[in-house]
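Enquirer: Here you go, sequence then predicted model.
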Amino acid sequence: MREPIALPLDQPELTADLGGGLVRRTVHPSGLRVLTERMPGARSASIGFWIGVGSRDEQAERPDAPGSLGSTHFLEHLLFKGTPTRDAFSIATEFDRIGAEHNALTAKEYTCYHAKVRDADLEVAVTMLSDMVANSVLDADEFETERGVILEELAMAADDLADVANERFFEAVLGEHPLGRPIGGWPETITEARRADVDRHYRDRYDPSTLVVTAAGAVDHDRLVAQVLAALNASPEERWHTDGAAAPVRREQVVDASPAGAEAPGRASLDSPLEREPRVRITERPSEQVNLLIGTHGFSAGDPRRFAYGIMNSVLGGGMSSRLFQEIREKRGLAYTAYSFGASYSDSGVFAMYAGTAPEKAADVIELSRVELRRLADTEISGEELERALGQIAGSTALALEDSDTRMGRLARAELGSGELFDLDASLERFAAVTPEHIREVAATLAARPLTVVAVGEASRSSLESSD
């Protein structure tokens, strides 16, 4: 079986063939890591500046220490708003001048600032992203402006009942675990956020040891490394200079980077019990449908059962031929869409089944979802279902890897997370090794856990009753 590429933190240089793309990696003495994948024939490149800190690493305020809830997402906005040499309009116009697709994202375990550009403009993207990440001034006026923008973003999400259901589901399943918090924060935490606390979060968490730069497409590795180092060393912020020595940081080490005296945010609630009693959580909203999520906590990103878990999700709710789609939509017409998914993190995860349906049909959809999960847990799937799931996974993965954004993200998630980089063949070999019994065992593990039901909409028109 083809082995993944190992990414040890103590190996300064690495070169490998990743399914036709040349992968190179440099671990700089400063802790900075740069990974590239050259894609033959490409005339563009995707580049990301990834900080291994996400919303789960924020700290609630205590009497003896300031809090930082919402700071990670706040920074995602503020880093576009100005540096000592560029204001917000200059940043926008310089990206537009080269036709870049640029944006940022905040996740529960990392933050990324990224751009996709012509190969000839990659150095411009490096200069811009380096300046934003290393030299943001977090201007006080811009801070207040972005407070309003973020509150509007949260309000927009609050109008999307599927988004509301997703947030409520994470809260219900994970409880006080840091992963249970919404990535963007709550309106009250954004309203109360202080610039000094966000600035402290920025200075404590952003430095070369937590930075991973990845690029895929038409990219020269040595040139990119030189460009990134030059840009960081030009920073007026001494913490970004790369002439010192520091150990690079992975997810399991992020807690050790906490400010002195601060609670280790990534581990703070890991001892809290995740096994919970079955519950129904209802959020009443005027709507024509009830958005339903039925599930429990799932598997971590490094769990050895993750390949069986992926196939199980494909069979249960991964496409139009899946069991949930066929039973709920095609046979009974109870919903427009029905699917299942898993979200996996370094030490935990969630599993859920989703459907949007009329309030009067909600109880039937919930029961059908439970029945289909139980059926997977009790009976091995057929060979035809397994073959179809393997084909779906192989095809969708291969198609995704045609895009340089996907390959750029794959490099970063391997580096920040497991330290193992799988090419397509290595992944597919592991999926192919999964048996129907492996899938049944994964489904049985999930079915044995207490299932939480989250309903958002006019649930009062249904027969559902909240257990909270």
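Expert: It's in. Numbers count the residues shown, from 1 in each chain.
Enquirer: C-alpha from now on. contacts and neighbour counts both.
Expert: Fine.
Enquirer: tell me the strands in the stretch 151-300 of the chain, going along the chain?
Expert: In the stretch 151-300 of the chain, the strands defined using DSSP state E, counting those that start in this stretch lie at 211-217, 279-284, 290-297.
Enquirer: Run through the neighbouring helices and strands of the longest one.
Expert: So that's strand 290-297. Counting contacts by 3 or more C-alpha pairs under 8 Å, 6 or more residues apart in numbering; DSSP states H and E, strand 290-297 is packed against helix 161-174, strand 349-357, helix 362-378, strand 452-457.
Enquirer: which residues are in contact with that strand?
Expert: 161-162, 165-166, 169, 173-174, 274, 348-359, 362, 366, 369, 446, 449-459 (C-alpha atoms under 8 Å, 6 or more residues apart in numbering).
Enquirer: With stretch 143-156 instead?
Expert: 74, 77, 78, 184, 186, 187, 190, 191, 195.
Enquirer: let's bring in a second one:
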Amino acid sequence: MTRKAHITARPSSSGNEGRAVPRQRTRTVLKGTAEGIGTVRKTTLPGGLRIITETLPTVRSATFGIWAHVGSRDETPSLNGATHYLEHLLFKGTKRRSALDISAPIDAVGGEMNAFTAKEYTCYYARVLDTDLPLAIDVVCDMLTGSLIRAEDVDAERGVILEEIAMTEDDPGDCVHDLFAHTLLGDTALGRPVLGSVETVEGLTRDRIARFYRRHYDPTHLVVAAAGNVDHAKVVRQVRAAFESAGALGRADALPVGPRAGHQAIRTAGRMEVLDRRTEQAHVILGMPGVSRHDERRWALSVLSAALGGGMSSRLFQEVREKRGLAYSVYSYASGFADCGLFGIYAGCRPGQVQDVLKLCRAELDQVAAHGLTDDEVRRAIGQLSGATVLGLEDTGAIMHRIGKSELCWGEQLSVDDMLARISSVTPDDVRAVARDVLGRRPSLAAIGPLGDRQAAAMQDAVS
């Protein structure tokens, strides 16, 4: 595929004649220690490309990633699965590299390279030794700016993606989360699966995917993030050179897109969707609308979720597994999107015990909605959440994920200390308030397993 070049060194093609061309802007977003540890810097290039780094000079690794402001919620019904399909195709070859030339150099230095697609963003990244960071930058930037998206690669990768869909369908513990999203969000872009369906994937053509690529992968929709033993100025020079050589810097006066907004509606509570499948276990999610990722109550909801179903001492684990042995896996979780959120309780159990498990889960939801948590439960949940937050950010990959996603989704950075302060500031009254607002709603239910009509009808009690 040939992309139209917009290089800032050529004003005649940028449309900026007679106007001042925006200059590169760099600023320190978060100040680290005197040695520079944890310092976060951000540069915005002419054309809207944002580059953000966190410097950790005491480590020997670096993780480099590019975040794209596009996910499955940006797809029309017939394009469902296009974002994930495109993620696969960017590994298939560029003007400079074959698929093997993309993967082999990273393998040769002991690095790892991967990507993932979510409902609201996509990320491509490589983790390498700090001395091999220039290689990672060159390879990942080339993938994002120079993908060929050949028709033969589209046809070949179609089979791989169909196998991935089949693999997911064979894992009911995974598939039930897609079913729960559909139960609450319906046949909307957020309610449809990231992978798409067999029908939509079979219907996607090279031209449709290429148009999707051109529309969503311009610099204004991208955030470059690097963490580890990195030098911000060097990363900026290397990224800028890579985008300039590909003619991919865009119009010099273009501005980055801001954090996503939307108006996604949640379907009426009390809904139930059941897939009758011949599995050994039944997999159920009982839940309701949560809060968006911009809602300040998300900190209190995280504490609530940790206490309700986030660990071995949580209420659900104790009541469902420890005391009664009704399930091996039971937990709660909260997912936040730009304009809405989901809160759910998952359990996997033998089909004959579904009613008992759902009865216990509903009882705990009603109890906490009415009375909140004890002060001891809140303190324990805050400690658990704080420790997990820090331990989850102990490698450069996790740090790259934090700073890249923060820039893309919130347009700001919170230090680890800021995050811990937000968690620690949650009070029992905050938890009680969010419990009333969220858990006090009538729940909905998604279930997969060998559940006949009679059993499905009995499960209706859980959402009544």
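Expert: Structure's in. What do you need? No experiment lies behind these values; they were computed from the predicted model shown.
Enquirer: what's the TM-score here?
Expert: Taking TM-score structural alignment, normalised by the length of the second structure as the basis, the two superposed chains have a TM-score of 0.90; 435 aligned residues with a C-alpha RMSD of 1.9 Å.
Enquirer: re earlier: select only the buried ones of the contacts of stretch 143-156 of the first structure in PyMOL?
Expert: Listed next is the PyMOL selection for buried residues among these, using 16 or more other C-alpha atoms under 10 Å:
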select buried, resi 74+77+78+184+187+190+195
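Enquirer: Residue 380 of the first structure: which of the contacts of stretch 143-156 of the first structure is nearest?
Expert: For those, the closest approach to residue 380 of the first structure (C-alpha to C-alpha) belongs to residue 184, at 40.4 Å.
Enquirer: Look up how far residue 394 of the second structure lies from the counterpart of the closest one in the second structure.
Expert: Matched by TM-score structural alignment, residue 184 of the first structure corresponds to residue 195 in the second structure. For residue 195 of the second structure, the distance to residue 394 of the second structure equals 30 Å [C-alpha to C-alpha, to the nearest Å].
Enquirer: now residue 363 of the second structure
Expert: Distance, residue 363 of the second structure to residue 394 of the second structure, using C-alpha to C-alpha: 37 Å.
Enquirer: now swap in residue 362 of the second structure and tell me
Expert: Going from residue 362 of the second structure to residue 394 of the second structure by C-alpha to C-alpha gives 36 Å.
Enquirer: okay, the two: which has more neighbours?
Expert: Each of residue 362 of the second structure and residue 394 has its neighbours counted (other C-alpha atoms under 10 Å); residue 362 has more, 20 against 10.
Enquirer: Please report how far the more buried one lies from residue 205 of the second structure.
Expert: For residue 362 of the second structure, the distance to residue 205 of the second structure - C-alpha to C-alpha - is 45 Å.
Enquirer: And the residue nearest the centre of the first structure?
Expert: Closest residue to the average C-alpha location of the first structure: residue 107 at 4.5 Å, with C-alpha atoms, centre = their mean.
Enquirer: Need the counterpart of that residue in the second structure.
Expert: Counting by TM-score structural alignment, residue 107 of the first structure corresponds to residue 118 in the second structure.
Enquirer: Could you find the closest non-adjacent residue to that match?
Expert: residue 71 (5.6 Å; C-alpha to C-alpha, 6 or more residues apart in numbering).
Enquirer: So what's the residue count around the one you found?
Expert: Neighbours of residue 71 of the second structure using other C-alpha under 10 Å come to 22.
Enquirer: again with the one 5 residues further on
Expert: Counted by other C-alpha under 10 Å, the residues lying close to residue 76 of the second structure total 12.
Enquirer: Check the gap between it and residue 339 of the second structure for me.
Expert: Remark: distance between residue 76 of the second structure and residue 339 of the second structure (C-alpha to C-alpha) = 18 Å.
Enquirer: returning to that earlier point: give me every residue that touches the residue nearest to residue 118 of the second structure.
Expert: 83, 117, 118, 119, 120, 121, 122, 194.
Enquirer: Repeat that for residue 147 of the second structure.
Expert: Neighbour list for residue 147 of the second structure: 1, 89, 90, 92, 93, 94, 95 [criterion: C-alpha under 8 Å, 6+ apart].
Enquirer: Same question for residue 243 of the first structure.
Expert: Contacts of residue 243 of the first structure (C-alpha under 8 Å, 6+ apart): 29, 30.
Enquirer: 10 Å instead, please
Expert: 28, 29, 30, 229, 233 (C-alpha atoms under 10 Å, 6 or more residues apart in numbering).
Enquirer: quick one: which of those is nearest residue 117 of the first structure?
Expert: Distance to residue 117 of the first structure across these (C-alpha to C-alpha) is lowest for residue 229, with 19.8 Å.
Enquirer: okay, now the equivalent of the closest one over in the second structure: neighbour count?
Expert: Counting by TM-score structural alignment, residue 229 of the first structure corresponds to residue 240 in the second structure. A count of neighbours around residue 240 of the second structure, defined by other C-alpha under 10 Å, yields 19.
Enquirer: now swap in residue 271 of the second structure and tell me
Expert: As a measure of burial, residue 271 of the second structure has 18 neighbours, counting by other C-alpha under 10 Å.
Enquirer: mind listing what's buried in stretch 349-363 of the second structure?
Expert: By 16+ other C-alpha under 10 Å, the buried positions in stretch 349-363 of the second structure come out as 349, 350, 351, 354, 355, 357, 358, 360, 361, 362.
Enquirer: thinking again about what came up before, okay if I get the strands of the stretch 151-300 of the first structure as JSON lines plus distance to residue 409 of the first structure?
Expert: Shown next, in JSON lines, are those (distance: least, C-alpha to C-alpha, whole Å):
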{"stretch": "strand 211-217", "distance to residue 409 of the first structure": "8"}
{"stretch": "strand 279-284", "distance to residue 409 of the first structure": "34"}
{"stretch": "strand 290-297", "distance to residue 409 of the first structure": "25"}
